[in-house]
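> Let me see the structure of the following:
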Amino acid sequence: MKRLIAEFEEQSFTQIIFPHAKSDWALYLEEAQETFVNIINAIIKYQKCLVVCDDVESVKSRFEKNENLYFVEYETNDTWARDCSVLCVEDGEEIKLLDFTFTGWGGKFEASKDNTMSGAIKDCYDKEVVKVDLILEGGAVESNGIDTILTTAECMLNKNRNAALSKEEMTQKLQDEFGMSKILYLNHGYLAGDDTDSHVDTLARFVDEKSIMYVKCEDTNDEHYKELKLMEDELKTFRNEHDFKLIALPMSDACYFDEERLPATYANFLFVNGAVLVPTYGVKQDAEALKIFRETFPTKDIIGVDCFSLIKQHGSLHCVTMNFASGVLLA
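Purely as a prediction, here's the structure:
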């Protein structure tokens, strides 16, 4: 059996790319680095973390010595580990690390160094890195670990990625690469300020084999109301067809920077062993979101992490991390 391992399953480590002066974080680098330090410190309480950085000694000096903390030196274009790292696929008794092509979300940004990162640091892993001739970002696919991939048509079928492929061909390609029989496309849902063409990890996420958390907007005056309502209707159709449970997350109050609305979303949470890290933005909905996570995961620690600095660059907590499945060891 071949399958894209789900994020809620046991993990070996988390990978993260540390901000540096040549990345887009340059204008508020210290603020961003502080946020990344907080995220890493939260992760290593529960599991190992591999930090990709441009200067190992400089970054290492920010942390106390910890047996769960690993470093590798490589200079990236940016820090969106979710989209340029490998994805863990179980194929029979073997785990393969699939390295898809990353083009900066359809050529919006320079990403050549990000695209070659996984090949450059492949010696960090004890599994083979397999290059796949397909443009695909990790934030674009959600797996229930059994038979279903949840994605968005706006991203996965966008002609700025794999223009030569029809929907039928893309569906077949996803089934072939991930071994999942059901590919569910959301045709609605977006967040203002998002550069990814509506990555599913900003909108709707599997939290177990049969449950999907999603962003629900109840403010009829909010620009997102119509599209998120239509997305909810689609999810209800999926629920009825596939016996899923739906768990609604609140829509954050509008967050702005330089008069631009930012993509603040609680769907961009991160699983680690024994805990769920939840992005917060300094708004009143933070408390409600954390309460929902505690009710959903009563046996896990729920850790809020201030991610306002991340959404200044149009991503959040899940976007800057990548989980590696249990069975993949750091070499």
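> contacts and neighbour counts: CA atoms only from here.
Noted.
> burial of Phe18, as a residue count?
25 (other Cα atoms under 10 Å).
> which ones are touching the nearest residue to it once chain neighbours are set aside?
Once flanking residues are discounted, Phe18 sits nearest to Cys53: 5.2 Å by Cα to Cα, 6 or more residues apart in numbering. The contact partners of Cys53, by Cα atoms under 8 Å, 6 or more residues apart in numbering, come to Ile17, Phe18, Pro19, His20, Val59, Phe71, Val72, Glu73, Tyr74, Glu75, Thr76.
> can you tell me which helix or strand the last one belongs to?
If you go by DSSP states H and E, Thr76 is not part of any helix or strand.
> so it sits right up against Ala120, yeah?
No: between Thr76 and Ala120 there is no contact under Cα atoms under 8 Å: 10.7 Å.
> Which one's more surrounded, the two?
Using other Cα under 10 Å, the more surrounded residue of Thr76 and Ala120 is Thr76, with 24 against 13.
> Also this sequence, please, to line up against the first:
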Amino acid sequence: MSHSVMLPEWAPCRAVLLAWPYPGGDWASNYTEVVESYWGILAAIARAAPVWVLVHPSLDFSGFNAELEARVIEGVVKVRNDIHYDDTWIRDYGPISCSKKLMSFTFDGWGGKYCAKADNQVALSLSDWLLFQPRSVDFVCEGGGLEVNAEQVLLANEECVIDTKRNPKLHKEDVQNILREYLGVKEFAWLQGICLTGDDTDGHIDTIARFAPAGKTGCAVIYSGRNTLHHDASVLQSLHQQITVLAARWGWEVFELPTPIALSKVDGRLLPATYANFLICNDCVFAPVYHLPEDDAALAVLKRAFPTFEIVPVYCAPLLEQHGSLHCATMQVSTLAL
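Model prediction:
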């Protein structure tokens, strides 16, 4: 058994990784808007931690650097353009911070839905920035599918971790043993059947329920709340019921976020908008907002859940067009991984 454990997101943060959108990727329908949103993400996070930016080799690197200089962003920003990637959702293929090491699981485009050959090499190509090589494991799993607290309880949705498309030969007990060995997980809090319409990940936990180091028990859970008018009302009700049971079992304090109804500005389809897709970084919680009526209520819930943190709203509506948000677009690297 490993003595190393996956670190909760509120562990001290050394840097945050971003993979910049590029025109040949998935963002053709709203490229200008998503790039502006990424500049907002970069500027916000750089005030709390260094930001390491991967700029796709197809982009004009000198133009990017000129834009970075012109925007006069406070903080440390490092950029490079020598690493290819398929997708901008670095949460799912970036290195996972554990105590005294970094892990790199296999990424296969969420069960083979999309090309991920370049993405799968990214974490292993960052050893100079990371100062050492992440440990590579032949097990398909994405960072957005895993949420741990300081007691090494893993909160996750079964459908995207115990999945025959991702790991066809592994049963539930096999998967749990792998997560125990490589991430130091002690106990499992599994959700079942929770996936918002349009979510390509089969229900990543970072879109539906998250931990916070708060509450009388030292841990709280924040989740996407009920909305009877939402297309996924029954799924959200099931999430509420399952979280209530798990929270009672472990003594977690519970915070229910609003779940907004967001429609695509490109083709009008329902988007998997969630306020649970926030990023915890040092003494800040970077909260996605969408210029929707529920924004203020969501920020108020997060302030109650994170009373000692600064809540920083970041406009992320353009990211919803590709079914992700702020947490999906980022990956923190902990100082404790050294």
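> Show the buried residues in the contacts of Cys53 of the first structure.
The neighbour-count criterion (16 or more other Cα atoms under 10 Å) marks Ile17, Phe18, Pro19, His20, Val59, Phe71, Val72, Glu73, Tyr74, Glu75, Thr76 among those as buried.
> so what corresponds to Gly274 of the first structure in the second structure?
Matched to the second structure by TM-score structural alignment, Gly274 of the first structure sits across from Asp283.
> right, and that match touches Ala48 too?
Yes: with contact defined as Cα under 8 Å, Asp283 of the second structure reaches Ala48; the gap is 7.5 Å.
> Contact partners for the counterpart of Glu158 of the second structure in the first structure?
Matched by TM-score structural alignment, Glu158 of the second structure corresponds to Ala153 in the first structure. Listed by Cα under 8 Å, 6+ apart, the contact partners of Ala153 of the first structure are Tyr185, Leu186, Asn187.
> Show me what the second one lines up with in the second structure.
Spelled out, that is Leu186 of the first structure. So Leu186 of the first structure corresponds to Leu191, using TM-score structural alignment.
> Could you double-check that its match sits in contact with Leu154?
No: Leu191 of the second structure lies out of contact with Leu154 (Cα under 8 Å); the separation is 10.6 Å.
> Which one's more surrounded, these two?
Leu154 (25 against 19).
> and the more buried one, what does it touch?
Leu154 of the second structure makes contact with Leu146, Glu147, Val148, Val185, Lys186, Glu187, Phe188, Ala189, Trp190, according to Cα under 8 Å, 6+ apart.
> so it sits in a helix?
No: according to DSSP: H, G, I helix; E, B strand; the rest coil, Leu154 of the second structure belongs to no helix; its state is strand.
> Kindly provide the distance from it to Val161 of the second structure.
Taking Cα to Cα, to the nearest Å as the measure, Leu154 of the second structure falls 11 Å from Val161 of the second structure.
> Same question for Leu155 of the second structure.
Noted for Leu155 of the second structure: a distance of 11 Å to Val161 of the second structure, by Cα to Cα.
> more neighbours, those two?
Higher neighbour count among Leu155 of the second structure and Val161: Val161, with 27 against 24, using other Cα under 10 Å.
> What residues does the residue nearest to that one when sequence neighbours are not counted make contact with?
Spatial nearest neighbour of Val161 of the second structure, chain neighbours left out: Cys141 (6.4 Å); criterion: Cα to Cα, 6+ apart. Neighbouring residues of Cys141 of the second structure by Cα under 8 Å, 6+ apart: Asp92, Phe105, Thr106, Phe107, Val161, Arg166.
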